[in-house]
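Visitor: coords please:
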Amino acid sequence: MASPANRSEPVRARNARWRGALAVLEEMRRESGVTRAAVARRLGLTTGSATEITARLRDLALLAETQAATSGRGRPTTVLGPHPEGPLVVAVDIRQEDWRCAVAALDGAPATVEAEAHADRDPAAVIAAIGRAVRRVHDRHGHRVRAVSVAVAATVRSGGVVQAASLGWDAVDLRALTADPRTPLLIGNDATLAGVAEARLGAAAGAVAALHITIEVGIGGTLVVGGRPVDGATGAGGEFGHLPFGDPALRCPCGARGCWDLTVDGRAIARHVGDPPPRDPRTYALEALRRARGEPAVRAAVDRAAEAFGGGLAGLINALDPDIVTLGGLAEPLRAAAEPRFTAALTDGLMRFRRADPPPVVAAVLGEAGALHGAAAAALDHVLTEDGLNAWAAFVGAGR
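Guide: This next block holds a predicted model:
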């Protein structure tokens, strides 16, 4: 297993044969429906070079061209898109209550092909169900599938799951998710991958340092600098929910005490209301946000969770210095439900010099698809390399 690649800049190919091709394909990934003329202008290519590169990519079933709509005078151009017989990647998102399996072409847009609630949270049962879905994709598309990338609600270290507190898992082996052992398997934390997608494609596109925070069951997130997540020496960084911002009397399922996780999600709201711990904290939180409009006790519990969220976020801003913060999952609905309390806690927690010009805190735009987009991006980072294109060219040359 391998950790997801975390590049945003175009690959520096050793072989000049692929340098221009990779740059063109990166532009196609960056902007859906980009024209050949726009790509040539951005990359400083002559018309002849752009024509030659795109023709070679067409011949290798990597790129397709369609006539662009005419807009006034000038030479007609084409719109670039993935070839209908080109490489594909499988993106999987394993969440607390369900899983999704999607397929993406070289434009990186994941199309969900199967999704299912967990009939049983036993890891063997979950992995077996997803493995069957991945095998069906392989059966349908064969060697066009070049990588399988998994986003999982878990702590990921050195390319493997070491703990998934919300699923009740410790270390699990996900190698059964590849139908073909020759197909690379990439494993990443779901919040990290969602943050990468938001920084490359979403509300934080173009930011130097983007902090992504999501609330589902607990808090996840990542700091993305230049399109790369800052995930530590082994890939296990970004476990913001396990910072000791909470009540030290509370033991977290992760094993630590005082985790921030336990102060902001549905478990915290239920505890403040006096309800028993919910089996599905996410659904409980959504219902509590709705009930807060008419039930004072629930309103007070939501306010407390929002305050804990705002104060902890201030600490992350002080420590990490992002130029934008994006909120995914339930983070934005929680802020919106108790905005004055959230903002007051955030402002009070910021260092004085930051208060006049704090980073904008905005809603993520990719929504529940963020982790799938990030998983697809990680897989394509792996495929769109000199070695990856050489392997694909050999496959095409052998008659596919």
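
Visitor: please count neighbours and contacts with C-alpha atoms only from this point.
Guide: Fine.

Visitor: skipping adjacent residues, who's closest to A285 in space?
Guide: Leaving aside its sequence neighbours, A285 sits nearest to G266 (CA to CA, 6 or more residues apart in numbering; 4.3 Å).

Visitor: try E339
Guide: Distances taken as CA to CA, 6+ apart place A306 nearest to E339, at 7.8 Å, with adjacent residues excluded.

Visitor: tell me which element that neighbour falls in.
Guide: When elements are assigned from DSSP states H and E, A306 belongs to helix 296-320.

Visitor: just checking, what packs against that helix?
Guide: Based on contacts counted as 3 or more CA pairs under 8 Å, 6 or more residues apart in numbering; DSSP states H and E, the elements that helix 296-320 packs against are helix 266-273, helix 281-291, helix 331-337, helix 339-349.

Visitor: do you know which of those helices lies nearest S49?
Guide: Distances from S49 to each of the helices and strands packed on helix 296-320 were compared using CA to CA; the minimum, 46.0 Å, belongs to helix 331-337.

Visitor: here is a second sequence; please produce its structure as well for comparison:
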Amino acid sequence: MSIISGASTSTAADLRRTNLSRALRAVHGARGRLTRAELGRELGCTRATVGALVADLTAMGLLAETVAAATGRRGRPTTALLPSADGPVVVAVEIATDAVRVASVGLGGHLGDVERAALRSGAVPHVVGVARDVLDRRLAVVGPRCAGVGIAVHGVVDRTTSAVFAAPGLGWADVEVDVVGLLGLAGARWAHIDNVAHLSAVAETVRGRARGVGTVLFLHAAVGVGGSLADRGRPLRGRRGLAGEYGHLPLGEQGLPCRCGGRGCWETEVDQVALARAAGLSATPATAAAAAADVLARARSGEPAARRAVERIAAGLGRGIGALVTVHDPDLVVLAGHGADVLAAAPQVVHDAARAATVPAHRGGPPPLVPSALGVDGGLVGAAEVVFDHLFDTLFDAVPPRTAAPSAAQPAEGAR
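Guide: Below you'll find the model as predicted:
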């Protein structure tokens, strides 16, 4: 009898934890405020169950209710559910080629207090030092509400070790940089590090144009070109997390030397450095963003030389996209960063080149090709979402059936 009773208790506890997690995920991922009825429909729960979940999450300091917009109907005013302003916070960090950015992200996924610190060089000690200073200041502000740290790097991250072993835009090659450890996060807080393209793909499927889409090809260009293939919101990272290094496919026509040590890589003909070169400018990884922006601005004003340079890059970008569409057959292609800028500047050139580079089966109905909805913030948003995903999986592990739950600060401190 005791065995049956114990099993029932365990089942009830597991069900409660699962429902709490699902409810908090739903509120976190909602495009707007949810009513109790809408939450019930999404979870497939009764009104009584929804009421109990809302009460529990409110008591934990994770949820708040407010009066919803008036509907004009008689009866009690409808309330709307929204994340608590005092709930756990994820600190998101982006290490790019020219700067380090940091943001505080609360439940609901909105970036707050975004700070940018410029990099004077790509030397590992300098980059890590700037990142650690920015991160330490933010952690001091967030305090015990910190649920973890997500880090997006413009480089190659080995998922088996979490080490960055290449970041060509920073000049990192044949290295193994333990960024998590050097930032003082090993064993202190739950931390996740990944390539910016993988994390931007996560962000786009959770909060951007790829939400609810099956297979998404995401391409992020700046200094270099990276990407990710996401299936139902999950990036396909490969054995070591190296999938999506599309910029190093031999799709270039000129056989130009690449920062990776190879020749003829696709990114040598389509990234920001390539655009500057096509316009007759000399640019380094550190100056490429400004140079590319200048060329795009002159092209918009009608300058013929700049326009020709943009169209040349657009044709190379489209040609590579067409090849990738042939390989992956995605439902949607999303461009971010420099790629989105080139698409906006010469959309017809990109589309025509992409269509011409696909097999005939795709030419009549190619997948939509759209710019990212999140722009430069995709890496920060994705870095935070991965940590929140872990948090939702673990936050309620210690919550027993219908007993007092921990405060919002407790799971934040205990996250790993």
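
Visitor: just give me the match in structure 2 for the residue nearest to E339 of structure 1.
Guide: If you follow A306 of structure 1 across to structure 2 using TM-score structural alignment, you land on A314.

Visitor: any figure for the gap between its match and G302 of structure 2?
Guide: A314 of structure 2 sits 16 Å away from G302 of structure 2, going by CA to CA, to the nearest Å.

Visitor: got it, and G106 of structure 2?
Guide: Applying CA to CA, one obtains 43 Å for the distance of G106 of structure 2 from G302 of structure 2.

Visitor: looking at the two, which is more packed in?
Guide: G106 (24 against 11; other CA atoms under 10 Å).

Visitor: hmm, back to that, shouldn't the match of A306 of structure 1 be in contact with A340?
Guide: No: with contact defined as CA atoms under 8 Å, A314 of structure 2 does not reach A340; the gap is 10.3 Å.

Visitor: these two: which is more packed in?
Guide: Here A314 of structure 2 and A340 are set side by side on neighbour count (other CA under 10 Å), and the busier one is A314, at 29 against 20.

Visitor: what lines up against R240 of structure 2 once you look at structure 1?
Guide: Matched by TM-score structural alignment, R240 of structure 2 corresponds to T234 in structure 1.

Visitor: mind listing what that match touches?
Guide: When contacts are counted by CA atoms under 8 Å, 6 or more residues apart in numbering, T234 of structure 1 touches R157, S158.

Visitor: is it true that it lies in a strand?
Guide: No: with the criterion set as DSSP: H, G, I helix; E, B strand; the rest coil, the secondary structure at T234 of structure 1 is coil rather than a strand.

Visitor: tell me how far it lies from T155 of structure 1.
Guide: Remark: distance between T234 of structure 1 and T155 of structure 1 (CA to CA) = 11 Å.

Visitor: swap in L346 of structure 1?
Guide: Per CA to CA, L346 of structure 1 is found 27 Å from T155 of structure 1.

Visitor: check V126 of structure 1 too.
Guide: In this view, V126 of structure 1 and T155 of structure 1 are 17 Å apart by CA to CA.

Visitor: look at the two and report which has more neighbours.
Guide: More neighbours sit around T155 than around the other of V126 of structure 1 and T155, counting by other CA under 10 Å; the figures are 24 against 18.

Visitor: D381 of structure 1 versus that one, what's the distance?
Guide: Looking at T155 of structure 1 against D381 of structure 1, where the rule is CA to CA, the gap reads 21 Å.

Visitor: now A391 of structure 1
Guide: Computed with CA to CA, the distance linking A391 of structure 1 and D381 of structure 1 is 15 Å.

Visitor: of the two, which one has the most company?
Guide: Of the pair A391 of structure 1 and D381, D381 is the one with more neighbours under other CA under 10 Å, namely 21 against 14.

Visitor: what kind of secondary structure is that one in?
Guide: Secondary structure for D381 of structure 1, judged by three-state DSSP, is helix.

Visitor: that older thread, residues in contact with the residue mapped onto the residue nearest to A285 of structure 1 from structure 2?
Guide: Counting by TM-score structural alignment, G266 of structure 1 lines up with Q272 in structure 2. The contact partners of Q272 of structure 2, taken as CA under 8 Å, 6+ apart, are A221, A222, V223, G224, A288, A289, A291, A292, H338.

Visitor: rerun that using 7 Å as the cut-off
Guide: By CA atoms under 7 Å, 6 or more residues apart in numbering, the contact list for Q272 of structure 2 reads A222, V223, A288, A289, A292, H338.

Visitor: quick one, helices of the stretch 1-150 of structure 2?
Guide: Listed from the start of the chain, the stretch 1-150 of structure 2 has helices (DSSP state H, counting those that start in this stretch) covering 2-29, 36-43, 47-59, 124-142.
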